[in-house]
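could you work out the structure for the sequence below:
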Amino acid sequence: MGMRVLLFCSVLLLPPAAGRADEKLVRLYVPPELVETGLMQHILPRFSLKTQIRVELVDSAEEAELLLGGDGTALFEGAGQVWHLGRQGAGGAAAERFAEWLGSDVGRNTVTGFAPDGVALFALPGPTETETVAIAPDGDAALGWTVSREKCTRCHAVDDESRMAGIGSTPSFSVLRSLGDWEYRFSTFYALNPHPSFTIIEDVTPPFPENRPPPISPIQLTLEEVEAVLAFVAAMEAADLGAPLHHQ
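Okay, the predicted model is just below:
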């Protein structure tokens, strides 16, 4: 009798646990032509950094709570069309939070600030010109230095003291800081090769499949640590790479 009561209570406890997990997850459908621009890799980590809500890109609109396409609220234009945010059903609190963020000034500035080659690919819809506002990292730079020394020197030199560490063919943090898209690289590094094969960001990236363990000892960071690394890199002096080469 006691065992049956225990099992019954365990079953009753399962749905609320699942519900709590869904509160930190948004299922979003984005057409392939928009995904291929790299915009999602630019904006989704920034949303997750601030809210600790993970946005999962799904393969079909039927699976999604929110979708970007031709219907709904107009948000931005580029890649050949005006992109709207649509909804599937009522959606949850996490989906509502993402929709509010994407339609806010911060979300819109994040979209229009996406310029991987120095040229903005997206703008707000309509004739109004907007000014792109830089979003400064507000993490703990001291923590970022500690995290970088502990978890990044396997491959990178992160400061003067670690300049002999890492892999010779891998750029140092100061060299990466000198690039025009450094902030994009550091805020989305875990989605850029080769990092996905050995990096886990708590509450953002899915765990490694049990049948495919990482090739090397995995690196695990929290969202707070990722933002701290951003703050550390933002404050460092960029490497002087000299003037571009001119071919005769």
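
contacts, neighbours, all on C-alpha from now
Will do.

isn't F232 up against A141?
Yes - F232 is in contact with A141 according to CA atoms under 8 Å; the separation is 4.1 Å.

following up with a second sequence; could you model it the same way so I can compare the two?
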Amino acid sequence: MRFVLLCLSLTLSATPSWSQEAIGLAAPDEVADSGLLQHILPRFSLKTGIRVIADDAGVLVLETEPPGDPVFARDGVIYHLRIEQDAKHERFRDWLLSDIGKRTVESYAPEQGTPFSASFDIAAVETETVIDGDTLRGEELSMTHCGRCHVIGPKNRMNGLGSTPSFAVLRAMPDWSERFEAFFALNPHPSFTQIDGLTPPFDPQRPSPIYPVEMTLDDLEAILAFVSVITAADLGAPLQLQ
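Predicted coordinates for the structure are as follows:
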């Protein structure tokens, strides 16, 4: 009998899912009380040999708001999994996001309430791009270097070229920051623009056709900061860019 118990003890201690320290998973009450964790966690451990248990003080955390990876939803609430930089944590997250993990979540039928879903859409949140920098200096530099062609604002609203979009119109474009960051490479700017330490010198055989625009990277950053805070033009329907 002692031999049998010893063999059983050795077998359990040699099994990965029993021998290693468990990883705790904290979850909101509505998830913990639903029975979902008791359904999915043993199946994950059986599949991978990594023990994850329900634990209010766990290092893995399920929350109803970001940050974290959205893993399942119920009654319109999306639950996000927050993990630490650990291979076992990542394995659990990847399993939840895999087809088999999703099927495991959706196969659970709670005694009360609606089932959980692992298939849902995340609404994209549009964020406003604001660039740190000296906006006042950026406005002055914009007037000096760009105001000869572009309308920068009320100060030169009558001086821009009719064929050249104003800063407000450019600011309304979805890719405005990329356009301004690389303006010196977009026609017609390369033929008359020099960014110190960035653009190559003009070809002596092809000098600038107009008085050149010369600035530093710090100047460009100040202009970007200024453009990031100006009011975009209201162009009505979304732009159809080609």
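
now the TM-score, please.
TM-score of the superposed chains, computed with TM-score structural alignment, normalised by the length of structure 2, equals 0.45; 119 aligned residues with a CA RMSD of 2.9 Å.

picking up where we left off before, and F232 and A141 of structure 1? which has more neighbours close in?
Taking neighbours as other CA atoms under 10 Å, F232 of structure 1 and A141 compare with F232 leading, 24 against 21.

show me the strands in structure 1, by range?
Using DSSP state E, the strands of structure 1 run over 25-29, 54-57, 66-69, 73-78, 81-87, 199-201, 219-221.

output those in JSON lines, with distance to W182 of structure 1 and mean neighbour count appended to each entry.
JSON lines is the format used below for the strands of structure 1 (distance: least, CA to CA, whole Å; neighbours: other CA atoms under 10 Å):
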{"stretch": "strand 25-29", "distance to W182 of structure 1": "26", "mean neighbour count": "23"}
{"stretch": "strand 54-57", "distance to W182 of structure 1": "23", "mean neighbour count": "20"}
{"stretch": "strand 66-69", "distance to W182 of structure 1": "27", "mean neighbour count": "22"}
{"stretch": "strand 73-78", "distance to W182 of structure 1": "23", "mean neighbour count": "18"}
{"stretch": "strand 81-87", "distance to W182 of structure 1": "27", "mean neighbour count": "19"}
{"stretch": "strand 199-201", "distance to W182 of structure 1": "19", "mean neighbour count": "20"}
{"stretch": "strand 219-221", "distance to W182 of structure 1": "19", "mean neighbour count": "15"}
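
want to throw those into CSV with distance to A18 of structure 1?
Converted to CSV, the strands of structure 1 look like this (distance: least, CA to CA, whole Å):
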stretch, distance to A18 of structure 1
strand 25-29, 11
strand 54-57, 15
strand 66-69, 20
strand 73-78, 30
strand 81-87, 22
strand 199-201, 20
strand 219-221, 24
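
and of those, who's closest to T110 of structure 1?
strand 73-78 (11.0 Å; CA to CA).

so which of the strands of structure 1 is nearest T146 of structure 1?
strand 219-221 (12.1 Å).

helices or strands next to that closest one in the packing?
strand 199-201 (3 or more CA pairs under 8 Å, 6 or more residues apart in numbering; DSSP states H and E).

so which of the strands of structure 1 gets nearest V106 of structure 1?
The nearest among these, by CA to CA, is strand 73-78 at 12.4 Å.

for that closest one, packing partners?
Using 3+ CA pairs under 8 Å, 6+ apart, strand 73-78 of structure 1 is in contact with strand 81-87, helix 105-112.

possible to save the ones you listed as JSON lines with distance to Y29 of structure 1?
As requested, those are exported to JSON lines (distance: least, CA to CA, whole Å):
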{"stretch": "strand 81-87", "distance to Y29 of structure 1": "10"}
{"stretch": "helix 105-112", "distance to Y29 of structure 1": "17"}
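
give me the neighbour count for W18 of structure 2.
15.

give the buried residues for the top helix by length along structure 1.
Of all the segments of type helix in structure 1, defined by DSSP state H, the longest one is helix 2-22. Neighbour-count burial for helix 2-22 of structure 1 flags D22 (criterion: 16 or more other CA atoms under 10 Å).

distance of F173 of structure 1 relative to W145 of structure 1?
11 Å (CA to CA, to the nearest Å).

okay, these two: which has more neighbours?
F173 (24 against 20).

am I right that the more buried one is in contact with V233?
Yes - here F173 of structure 1 reaches V233: they are 7.2 Å apart, a contact under CA under 8 Å.

related to what we said a few turns ago, out of the helices and strands packed on strand 73-78 of structure 1, which comes closest to Y184 of structure 1?
helix 105-112 (10.7 Å).

and the end-to-end length of stretch 78-97 of structure 1?
End to end - CA to CA - stretch 78-97 of structure 1 spans 24 Å.

moving C-terminal of the host helix or strand of L62 of structure 2, what's the next helix or strand?
According to DSSP states H and E, L62 of structure 2 maps onto strand 60-63. Under the assignment DSSP H and E, the closest C-terminal helix or strand after strand 60-63 of structure 2 is strand 69-74.

show me what that next one is packed up against.
Using 3+ CA pairs under 8 Å, 6+ apart, strand 69-74 of structure 2 sits against strand 77-82, helix 87-97.

for the first one, which positions count as buried?
By neighbour count, and taking 16+ other CA under 10 Å as the criterion, the buried residues in strand 77-82 of structure 2 are I78, Y79, H80, L81, R82.

now do the contacts for W95 of structure 2.
F44, G101 (CA atoms under 8 Å, 6 or more residues apart in numbering).

now with 7 Å, please.
Contact analysis of W95 of structure 2 by CA atoms under 7 Å, 6 or more residues apart in numbering lists G101.

could you measure from it over to S17 of structure 2?
16 Å.

flag every buried residue along the one helix or strand S9 of structure 2 maps to.
Assigned by DSSP H and E, S9 of structure 2 falls within helix 2-14. The neighbour-count check on helix 2-14 of structure 2 (16+ other CA under 10 Å) flags nothing as buried.
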